[in-house]
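**Q** using only what follows, build the 3D model:
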Amino acid sequence: MISDDTPRGATVWLTGLPSSGKTTIAAAVATRLRERGQRAEILDGDDLRRTVSAGLGFSRADRDENVRRIGALAASLARDGAIVLVAVIAPYAAARAKVRDLHAASGIAYLEVYVATPLDVCARRDAKGLYQRHAGGEFVGLTGVDDPYEAPTTPDLRLDTHDDPVEISAKAVDQLLGAVSESRQF
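**A** Presented below is the predicted three-dimensional model:
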């Protein structure tokens, strides 16, 4: 049980296609929070694939396990008072729902943010060269291309990053956090 004097954090789960802008938005939000003296932690899916989820592949079961591990880590950090910004594809709705349920059971705020960048815009950005490598036949199973991405149907916030600069998106996430913090202590 969390005592009244324990700071409460929250998890902001940014989900979207590869190269949609999740990590860029998370970094911009973290900067805003830190400038106000708040503890902000970024959990980036690519970084965690090399550490916490090293050894997992890209089957549905492995992707679900990756999301479960990241969700548990986010909940732990948020329980300790951090605002946790998770930037991860998390392609399956059921896995994201389990993370939400984990947070709810622990009394931790969980905000799902759908970074709704169209596939053609993501492919043009191609920050990591995934779309190019996929088109060249180097691998199969690219989320949103030949592996499913189940877009959130009722996210707490939808960001259309192809129309707005990153600061507009960061401000929207910050405002969402502000609205939630009014009803919670974090």
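**Q** rest of the way, CA atoms for contacts and neighbours
**A** Will do.
**Q** pretty sure Leu14 belongs to a strand, no?
**A** Yes - membership of Leu14 in a strand is supported by DSSP: H, G, I helix; E, B strand; the rest coil.
**Q** for it, which residues are in contact?
**A** Lys22, Ala26, Leu85, Val86, Ala87, Val88, Ile89, Glu112, Val113, Tyr114, Val115 (C-alpha atoms under 8 Å, 6 or more residues apart in numbering).
**Q** any chance of those in a markdown table, plus neighbour count and secondary structure?
**A** As requested, the contacts of Leu14 are exported to a markdown table (neighbours: other C-alpha atoms under 10 Å; DSSP: H, G, I helix; E, B strand; the rest coil):
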| residue | neighbour count | secondary structure |
| --- | --- | --- |
| Lys22 | 29 | helix |
| Ala26 | 27 | helix |
| Leu85 | 26 | strand |
| Val86 | 25 | strand |
| Ala87 | 27 | strand |
| Val88 | 23 | coil |
| Ile89 | 24 | coil |
| Glu112 | 20 | strand |
| Val113 | 23 | strand |
| Tyr114 | 24 | strand |
| Val115 | 28 | strand |
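**Q** for the comparison step, fold the sequence that follows:
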Amino acid sequence: MKTENTVWHDQHISKQQRATIKGQRPCLLWYTGLSGSGKSTVANAVDAMLFAQGKHTYLLDGDNVRHGLNGDLSFSDEDRVENIRRISEVSKLFIDSGLIVSTAFISPFASDRDMARKLLADGEFIEVFIDTPIDVCEQRDPKGLYKKARAGEIKHFTGIDSAYDVPVSPELHIKTAEFSIEECAAQIVAYLQDNNYLG
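**A** Presented below is the predicted three-dimensional model:
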């Protein structure tokens, strides 16, 4: 529900001006995949590569955002939708500032990812599917979450007792079980370079 008695206030500096001064084309790298797939690890590697090139970036990590902005949300389906709605709106603000933004969230529902895409201009949303088999994710299990989910200690866990809508046509399809983190990150940076996001 939108707040009443508010009016949108136009700013003097445009998104294009902010992007031009940074020498880049703003976009949102939307990393999606199962827990343990490598979303945050790959996103961090890409962010470091772009920073080394002098690009202006910011990374919004799912766990980190739940410590603050979304600390009041659970992992129910309803709260997962609200989690993605909030981060989509925050990402849009960062895009408006001219940044190359990365978000590393499971974001299990295709409808939520589509909603995030529709908030942005054409070409600004880049879906990055971190496609890692669930058995590999369970073997990694860096936070011990699959073990807890299998034991019934965690409810609504994606891939176990909560659905994950596999991306149908992502801009980038990254397989961390077949390539190293550095190789995966290089694939993403190459995509940005080839599609004129890096100036």
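**Q** and the TM-score between them?
**A** Once the chains are laid over each other, their TM-score by TM-score structural alignment, normalised by the length of structure 1 reads 0.92; 182 aligned residues with a C-alpha RMSD of 1.7 Å.
**Q** related to what we said a few turns ago, if we only consider the contacts of Leu14 of structure 1, which is nearest to Arg8 of structure 1?
**A** Nearest to Arg8 of structure 1 among these, counting by C-alpha to C-alpha, is Leu85 at 14.4 Å.
**Q** how much space between the aligned partner of the closest one in structure 2 and Ala43 of structure 2?
**A** Matched to structure 2 by TM-score structural alignment, Leu85 of structure 1 sits across from Ser102. Separation of Ser102 of structure 2 from Ala43 of structure 2 (C-alpha to C-alpha, to the nearest Å): 7 Å.
**Q** what is in contact with the two at once?
**A** Tyr31, Leu59.
**Q** structure 1: strands as residue ranges?
**A** Along structure 1, counting by DSSP state E, strands occupy 10-15, 40-44, 83-87, 109-115, 157-159.
**Q** so what does the second one touch, helix or strand wise?
**A** Counting contacts by 3 or more C-alpha pairs under 8 Å, 6 or more residues apart in numbering; DSSP states H and E, strand 40-44 of structure 1 packs against helix 22-35, helix 60-79, strand 83-87.
**Q** any buried residues in the longest one, and which?
**A** Applying a neighbour-count criterion of 16 or more other C-alpha atoms under 10 Å, the buried positions in helix 60-79 of structure 1 are 63-71, 73-79.
**Q** next, the angle from it to strand 83-87.
**A** 160 degrees (axes from the mean of the first three to the mean of the last three C-alpha atoms, to 10 degrees).
**Q** which other helices and strands does helix 60-79 of structure 1 contact?
**A** Helices and strands touching helix 60-79 of structure 1, by 3+ C-alpha pairs under 8 Å, 6+ apart, are strand 10-15, strand 40-44, strand 83-87, helix 93-106.
**Q** which one of these lies closest to Asp156 of structure 1?
**A** strand 10-15 (9.6 Å).
**Q** mean per-residue distance, the closest one versus structure 2.
**A** Superposing on structure 2 and averaging over aligned pairs (mean C-alpha distance after the TM-score superposition for structure 1), strand 10-15 of structure 1 comes out at 0.4 Å.
**Q** and the most centrally placed residue in structure 2, what does it touch?
**A** The residue lying closest to the centre of structure 2 (C-alpha atoms, centre = their mean) is Thr103, at 2.5 Å. Thr103 of structure 2 makes contact with Leu28, Leu29, Trp30, Tyr31, Ala43, Leu59, Leu60, Asp61, Gly62, according to C-alpha under 8 Å, 6+ apart.
**Q** now do Ala151 of structure 1: how many residues are near it, please.
**A** Each residue near Ala151 of structure 1 was counted by other C-alpha atoms under 10 Å, and the total is 18.
**Q** contacting residues for the counterpart of it in structure 2?
**A** With TM-score structural alignment as the criterion, Ala151 of structure 1 lines up with Val166 in structure 2. Neighbouring residues of Val166 of structure 2 by C-alpha under 8 Å, 6+ apart: Pro108, Ala110.
**Q** measure Val166 of structure 2 to Leu99 of structure 2 for me?
**A** In terms of C-alpha to C-alpha, Val166 of structure 2 sits 27 Å off from Leu99 of structure 2.
**Q** same thing with Ile84 of structure 2?
**A** 19 Å.
**Q** nearest spatial neighbour of whichever residue in structure 1 pairs up with Arg113 of structure 2, skipping sequence neighbours?
**A** In structure 1, the residue paired with Arg113 of structure 2 is Arg96, using TM-score structural alignment. Nearest non-adjacent residue to Arg96 of structure 1, counting by C-alpha to C-alpha, 6 or more residues apart in numbering: Ala90, 6.8 Å away.
**Q** ok, now Ala177 of structure 2?
**A** Thr132 (6.0 Å).
**Q** tell me, how many residues neighbour the counterpart of that neighbour in structure 1?
**A** Counting by TM-score structural alignment, Thr132 of structure 2 corresponds to Thr117 in structure 1. Look at Thr117 of structure 1: counted by other C-alpha under 10 Å, it has 21 neighbours.
**Q** list the contacts for Thr117 of structure 1?
**A** Gly16, Leu17, Ser20, Gly21, Leu159, Asp160, Thr161, His162.
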